[in-house]
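K.L.:
Just need the structure, nothing else, for what follows:
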Amino acid sequence: MSEDQAATTELVGVEWVVDVGNIAHGGHCVARHDGRVIFVRHALPGERVRVRVTEGRATDRFLRGDAVEVLTAAPQRVTAPCRYAGPGACGGCDFQHVALSHQRALKAVVVREQFQRLAGLDVDVEVEAVPGDADGLRWRTRVELAVDGGGRPGLRRHRSHDIIAIDDCLIAAERVVDSGVLDTVWTGCRAVDVVAADHPRDAVVVPVPEKRVPRVGQRVETSTWSGTFELSARGFWQVHPGAARTYVEHVLAELAPQPGERALDLYAGVGLFALALADAVGPQGAVLAVEGDHRAVDDGVANAAEHPQVEFRVGRVDQALHRLLRQGISADVVVLDPPRTGAGRAVAADLTALSARAIAYVACDPAALARDTAYLLKGGYRLRSLRAFDAFPMTHHVECIAVFEPVRSGG
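P.N.:
All right, here's what the predicted structure looks like:
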């Protein structure tokens, strides 16, 4: 075989027996064969498995594969509760084959590794359960289902556009499944969203493309604060029923906003943190919320109608934050909840220039958070606390909340 032929030789479908190494960010483990790295799904560290290559050519630096046979099982392996989970099947879950407590232990390993590698910090963190699921199942209150050519709703295979028609999803909230969405043929739709909000009582079903999107209500109650929100059914809200409450309670406790202070809420969505901050700083304080989605800002303005100390601005956070600095605006406390890609270098630099006494960073990707942590450290802040929450059981995703303060405040 020539060098050119080798470069284009597909290895998809080839099988090897490998010893599985450490967990990696993304829901797979690392294995090696003949000098190649293979990212293996459906395996556990310490196992010996037969891996089938799912992506890669002979000259690629790394390959992807599925553990199609377990020759030596780890003690934490369990039978997946969902019949759609497994090699070549639904890509929605990564860890159905792992005992729930060990899923959290693996996620903690990933968080620690990302912080050590990207921020140079050794963090002691455990992934904590979030109240509201049923042993890791029946928690997802917002589900977007793909629709195949025959109008059948389902979920996609891992890293594929192929759709697997399903009659249940075990991580979906019961009200989502009880809506009848999975028993309906959705002719002419490319997707269908189902939302089990606090109001209305029945789940809301929204075919995509949609002519009119209904509105839903959410209620958040912590030990010290409560708030009510209304938003578009397709708008952003935390998918785990206990997430919003858990995050707000922790952020308020860590930032301890005081009456009369100025607070900044970046990537504010419909105002979850903005309203909680507003009640803490009171009518003499001020909260500025910045969000890039026009519809979310409209919802946020309506939600904050009884909080005159809250101002919403629509626009890109990096641009809005830079303008604030040029205007000489400062903040005592900051909350940011960016998308999975994180805030980035420019936003982190401007955050440190605000000289806030505390910054709470809510992150759904530990790698992006660790990268941005390095930027904040360089800007004169230190990591005061870090907690991780299992808001997405059975998947590799983990939510982290990091709190930063200026180095000078740490003595």
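K.L.:
from here on, contacts and neighbour counts on C-alpha atoms
P.N.:
Will do.
K.L.:
now what about the helix ranked longest in the chain, what contacts it?
P.N.:
Ranked by residue count, the top helix of the chain under DSSP state H comes out as helix 100-114. Identification of contacts with helix 100-114 by CA atoms under 8 Å, 6 or more residues apart in numbering yields 23-25, 76, 95, 122-128, 135-136, 366-367, 370, 388, 390, 393-394, 396-398.
K.L.:
in it, what's buried?
P.N.:
Buried residues in helix 100-114, counted by 16 or more other CA atoms under 10 Å: 100, 103-114.
K.L.:
between the residues you listed, which is nearest A289?
P.N.:
Nearest to A289 among those is V111, at 28.5 Å by CA to CA.
K.L.:
Distance check, that closest one against R340.
P.N.:
Between V111 and R340 the computed distance is 15 Å (CA to CA, to the nearest Å).
K.L.:
just F404 next, same as before
P.N.:
Distance from F404 to R340, counting by CA to CA: 19 Å.
K.L.:
Look at those two and report which has more neighbours.
P.N.:
With neighbours defined as other CA atoms under 10 Å, F404 and R340 compare such that F404 has more, 26 against 13.
K.L.:
helix, strand or coil for the residue nearest to the more buried one when sequence neighbours are not counted?
P.N.:
Using CA to CA, 6 or more residues apart in numbering and skipping the chain neighbours, the partner closest in space to F404 is L383 (4.6 Å). Here L383 is strand, with the state taken from DSSP: H, G, I helix; E, B strand; the rest coil.
K.L.:
how about L383, what does it touch?
P.N.:
373, 377, 402-405 are the contacts of L383 under CA under 8 Å, 6+ apart.
K.L.:
7 Å instead?
P.N.:
Counting by CA atoms under 7 Å, 6 or more residues apart in numbering, L383 touches 403-405.
K.L.:
CSV for these, including secondary structure and distance to V176?
P.N.:
Converted to CSV, those look like this (DSSP: H, G, I helix; E, B strand; the rest coil; distance: CA to CA, whole Å):
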residue, secondary structure, distance to V176
V403, strand, 34
F404, strand, 38
E405, strand, 41
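K.L.:
Apart from its neighbours in sequence, what residue is nearest R140?
P.N.:
Take R140 and drop its neighbours on the chain: the residue closest to it by CA to CA, 6+ apart is A172, 4.4 Å away.
K.L.:
Check C82 too.
P.N.:
C82 sits nearest to L170 (CA to CA, 6+ apart), 6.4 Å away.
K.L.:
Could you also give me the structure for this second sequence? I'd like to compare it with the first:
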Amino acid sequence: MNSKASAPVAAAVPGRTAEAREGTELVVDVGPVAHGGHCVARHEGRVIFVRHGIPGEKVRVRLTDAGEAAKFWRADVVDVLEASPDRVPHFWHAADSTRAWAHGHPPVGGAEFGHIRLERQRQLKADVLEEQLRRLGGSGGLPPAWSGAVEAVGEAAHGGTGLGWRTRASFSVTSSGRLGMHAHRSTEILPVREMPLATDAVNALQLWNVDLQGIERVEAAAPANGTRPLVLLAPAEGTRPKRVAAVAVQLPEDASVAAFDPATGEVTRLRGRAWVQESAAGHEYRVTGAGFWQIHRDAPGTLVGTVTEFLHGGGFLHPGAVVADLYAGAGLFTAVLADAVGETGSVLSVEGAPGTSRDARKNLHSAPQVEIVQGRVERVLRQKPRNFDALVLDPPRAGAGKAVVRQLVDSGPRAIAYVSCDPASFARDVSYFRAAGWDLAGLRAFDIYPHTHHLETVALLTPVR
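P.N.:
Next up, the predicted model:
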């Protein structure tokens, strides 16, 4: 491993804490994995959250966030002194911590587990999920149906490498107008010339060859079904429309291009169309601009299949059933729920974002059993009380929260299928359900973000009989 030191190493001296400043290097033993993409280490009693290590390793780290008054420090691995057998060469130089710091700069974010065997990555993610449920999820522990494993997704497409799965990618722009990405928890933007986690269609756009001066952010979406990709350009403040148009003409002719305002979500078509056409579970979906869609090419089918399996298996989803899809987005789950309940049932589809809700209306216009409402989940449920057979809950990373959980329980469903992308907020919400007399009847977890610390969970929650 790299042995080049970029700063003096502070040796551990009994009774003395190393000078707390960014750039100080320390030698530590890497402890257990923690939520957020790092592991826990200690130095003279101080907790350090270390990125780019593996439990059991001895490493040299560089402090990236430190202070005498801080409860903990943060650090990146710059040299591996005793390597784990699970360590592998990083697939992406820009995200390789030891290589990046050897060249005097931090790694880009977004592939913080790229130095770990995929099987070990999934074990670590399972450890995090279990730890969060035990620590935050109340006294119920883990359901008997929990297999203890985070399941692989899409290996047939990426050949077991964990690469080429992202159909969407977000980039920043360097001060010289080149495509870039941020370092973790940093304003520093580093240039990139590839995105190995993205599909071939995203990389074929070759955004790194475009002069992006005047642009602050770039979003790329290339549907897994091979339909026309979309590039969204967020102009920097004061950028003139002519400059944005000049950037657009540098992009491949087969790509649609639009300008967008990240603050408002407003999209202005520049070429082609301002939306993409996605396919999943036998349905077509229009997704406008930066509207939400699962970024792994195989995630929509995997998650829909798991949700419907949970609900069908418990007898909660059937012709004539009354169900709701909450935080429904463009209608991924709504369309499949509508198929299951048929014209004798009903589906309430609730989404807070106006643009995404409009997409859902377009996508579900031919399903008379679906009612689409744009608004906050708790408000809509108060206004439209029903005797639900089941609810599907797919909130943003922050989770549903105590007030929403209370409202869900009060609406009286027989079961709730909860889809989550964050184990901490998921575990917290589970504790609220348990306090209200509900518990986990089923739980599965999926590795739809290989080489990152993220995972997706699908749970079945039912009232305790």
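K.L.:
before we move on, the earlier item: quick one: contacts for the aligned residue in the second structure for the residue nearest to R140 of the first structure?
P.N.:
For A172 of the first structure, the aligned position in the second structure is occupied by A198, per TM-score structural alignment. With contacts defined as CA under 7 Å, 6+ apart, A198 of the second structure is in contact with 164-167.
K.L.:
go on, V270 of the first structure?
P.N.:
296-297, 299-300.
K.L.:
Tell me which entries of those lie within helices.
P.N.:
296-297, 299-300.
K.L.:
hmm, back to that, tell me the buried residues within the contacts of helix 100-114 of the first structure.
P.N.:
Buried members of the contacts of helix 100-114 of the first structure, counted by 16+ other CA under 10 Å: 23-25, 95, 123, 125-128, 136, 366-367, 370, 388, 390, 393-394, 396-398.
K.L.:
Neighbours of L386 of the first structure, how many?
P.N.:
Residues lying near L386 of the first structure (other CA under 10 Å) number 16.
K.L.:
just S186 of the second structure next, same as before
P.N.:
11.
K.L.:
Assign a three-state SS to it, would you?
P.N.:
coil.
K.L.:
what residue of the first structure matches up with it?
P.N.:
With TM-score structural alignment defining the correspondence, S186 of the second structure maps onto S160 in the first structure.
K.L.:
contacting residues for the closest residue to V88 of the second structure other than its chain neighbours?
P.N.:
Computed as CA to CA, 6+ apart, the closest residue to V88 of the second structure that is not its neighbour in sequence is H115, at 5.1 Å. Contact analysis of H115 of the second structure by CA under 7 Å, 6+ apart lists 87-90.
K.L.:
Map H115 of the second structure onto the first structure.
P.N.:
With TM-score structural alignment as the criterion, H115 of the second structure lines up with H97 in the first structure.
K.L.:
Distance check, that match against E174 of the first structure.
P.N.:
22 Å.
K.L.:
what's the answer for D372 of the first structure, then?
P.N.:
For D372 of the first structure, the distance to E174 of the first structure - CA to CA - is 37 Å.
K.L.:
Which of those two has more residues huddled nearby?
P.N.:
D372 (23 against 18).
K.L.:
In the second structure, point me to whatever sits opposite the more buried one in the alignment.
P.N.:
Per TM-score structural alignment, the equivalent position to D372 of the first structure in the second structure is D429.
K.L.:
Its match: what secondary structure?
P.N.:
helix.
K.L.:
can you check V123 of the first structure too?
P.N.:
Classification of V123 of the first structure into helix, strand or coil gives coil, according to three-state DSSP.
K.L.:
Leaving aside the residues adjacent along the chain, what's closest to it?
P.N.:
Per CA to CA, 6+ apart, closest to V123 of the first structure is R112, 5.8 Å.
K.L.:
now D183 of the first structure
P.N.:
D167 (7.2 Å).
K.L.:
can you put the buried residues of helix 100-114 of the first structure in a markdown table and add distance to P45 of the first structure?
P.N.:
Below are those laid out as a markdown table (distance: CA to CA, whole Å):
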| residue | distance to P45 of the first structure |
| --- | --- |
| L100 | 15 |
| Q103 | 12 |
| R104 | 14 |
| A105 | 12 |
| L106 | 9 |
| K107 | 13 |
| A108 | 14 |
| V109 | 12 |
| V110 | 13 |
| V111 | 16 |
| R112 | 16 |
| E113 | 15 |
| Q114 | 18 |
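K.L.:
Just name the closest of the residues you listed to A203 of the first structure, please.
P.N.:
Once CA to CA is applied, the member of the buried residues of helix 100-114 of the first structure that ends up nearest A203 of the first structure is L100, at 27.2 Å.
K.L.:
which residue lines up with R48 of the first structure in the second structure?
P.N.:
By TM-score structural alignment, R48 of the first structure lines up with K58.
K.L.:
what do you get for A320 of the first structure?
P.N.:
In the second structure, the residue paired with A320 of the first structure according to TM-score structural alignment is V380.
K.L.:
next helix or strand past the helix or strand hosting that match?
P.N.:
Using DSSP states H and E, V380 of the second structure falls within helix 377-383. Note on helix 377-383 of the second structure: by DSSP H and E, the next helix or strand toward the C-terminus is strand 390-393.
K.L.:
equivalent range in the first structure for that next one?
P.N.:
The aligned range for strand 390-393 of the second structure is 333-336, by TM-score structural alignment.
K.L.:
how big's the offset between that stretch and the second structure?
P.N.:
Compared with the second structure after fitting, stretch 333-336 of the first structure has a mean deviation of 0.5 Å; criterion: mean CA distance after the TM-score superposition for the first structure.
K.L.:
before we move on, back to that, which one in the second structure is aligned with the residue nearest to V123 of the first structure?
P.N.:
That one, R112 of the first structure, aligns with E130 by TM-score structural alignment.
K.L.:
Same question for E128 of the first structure.
P.N.:
So E128 of the first structure corresponds to E151, using TM-score structural alignment.
K.L.:
isn't there a helix covering its match?
P.N.:
No. According to three-state DSSP, E151 of the second structure belongs to no helix; its state is strand.
K.L.:
what's the distance between it and V430 of the second structure?
P.N.:
Distance from E151 of the second structure to V430 of the second structure, by CA to CA: 21 Å.
K.L.:
With L317 of the second structure instead?
P.N.:
Counting by CA to CA, the gap from L317 of the second structure to V430 of the second structure is 22 Å.
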